[in-house]
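Chemist: sequence? don't have it. structure:
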């Protein structure tokens, strides 16, 4: 159990690029000689990729919701005008 936890932490550091160079070289050698570890690291990379995609979607949905609240409501016309004035090329 402890070894797999250590491998998980090492894989995280390796994937995120926070592992010191000397440790990264040793870890790379372990990846070359240990197919199980290599498979686990590849799966961990995929999980991180999926988490990044999920986070982007979450942020995008929140921004779209905010946009809908601020720019689709006619009672916020003054605010909308103020924002649009920042992007007026005549003022730049």
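Modeler: In hand now; what should we look at? For clarity, every value in this text was computed on a predicted model and none was experimentally measured.
Chemist: can we go C-alpha only for contacts and neighbour counts from here?
Modeler: OK.
Chemist: Which neighbouring elements make contact with the helix or strand harbouring residue 27?
Modeler: Using DSSP states H and E, residue 27 sits in helix 21-33. Counting contacts by 3 or more C-alpha pairs under 8 Å, 6 or more residues apart in numbering; DSSP states H and E, helix 21-33 is packed against helix 2-16, helix 35-71.
Chemist: Presented hereafter is structure B, for comparison with structure A:
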């Protein structure tokens, strides 16, 4: 678990400079660790993309609800006026 945290801190640039430098040295002498870092970056990217997609879907669901249901007409009109011609 400590290794995963060290990789995470390094990738996210949370490690103090001395620890980051030591980690970089370990990457040079340990090709397997270099591969772990690559996979960790890949995983973080996928998690980030999943989060973005989930947030986008939630926003679209709220948008659909607010702009299609009659009980939200007052809110819809306020938004339209706010972003309308000025």
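Modeler: Arrived safely, thanks for sending. In this text the structure is predicted, and so the values were computed from the model without any measurement.
Chemist: Please convert the helices and strands packed on helix 21-33 of the first structure to JSON lines, extending it with distance to residue 24 of the first structure and mean neighbour count.
Modeler: Output for those, formatted as JSON lines (distance: least, C-alpha to C-alpha, whole Å; neighbours: other C-alpha atoms under 10 Å):
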{"stretch": "helix 2-16", "distance to residue 24 of the first structure": "6", "mean neighbour count": "14"}
{"stretch": "helix 35-71", "distance to residue 24 of the first structure": "13", "mean neighbour count": "13"}
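Chemist: Show me the one of those that comes nearest residue 27 of the first structure.
Modeler: The closest of these to residue 27 of the first structure is helix 2-16. By C-alpha to C-alpha, the value is 7.8 Å.
Chemist: Residue 76 of the second structure matches what in the first structure?
Modeler: In the first structure, the residue matched to residue 76 of the second structure (TM-score structural alignment) is residue 80.
Chemist: All good on my end, thank you.
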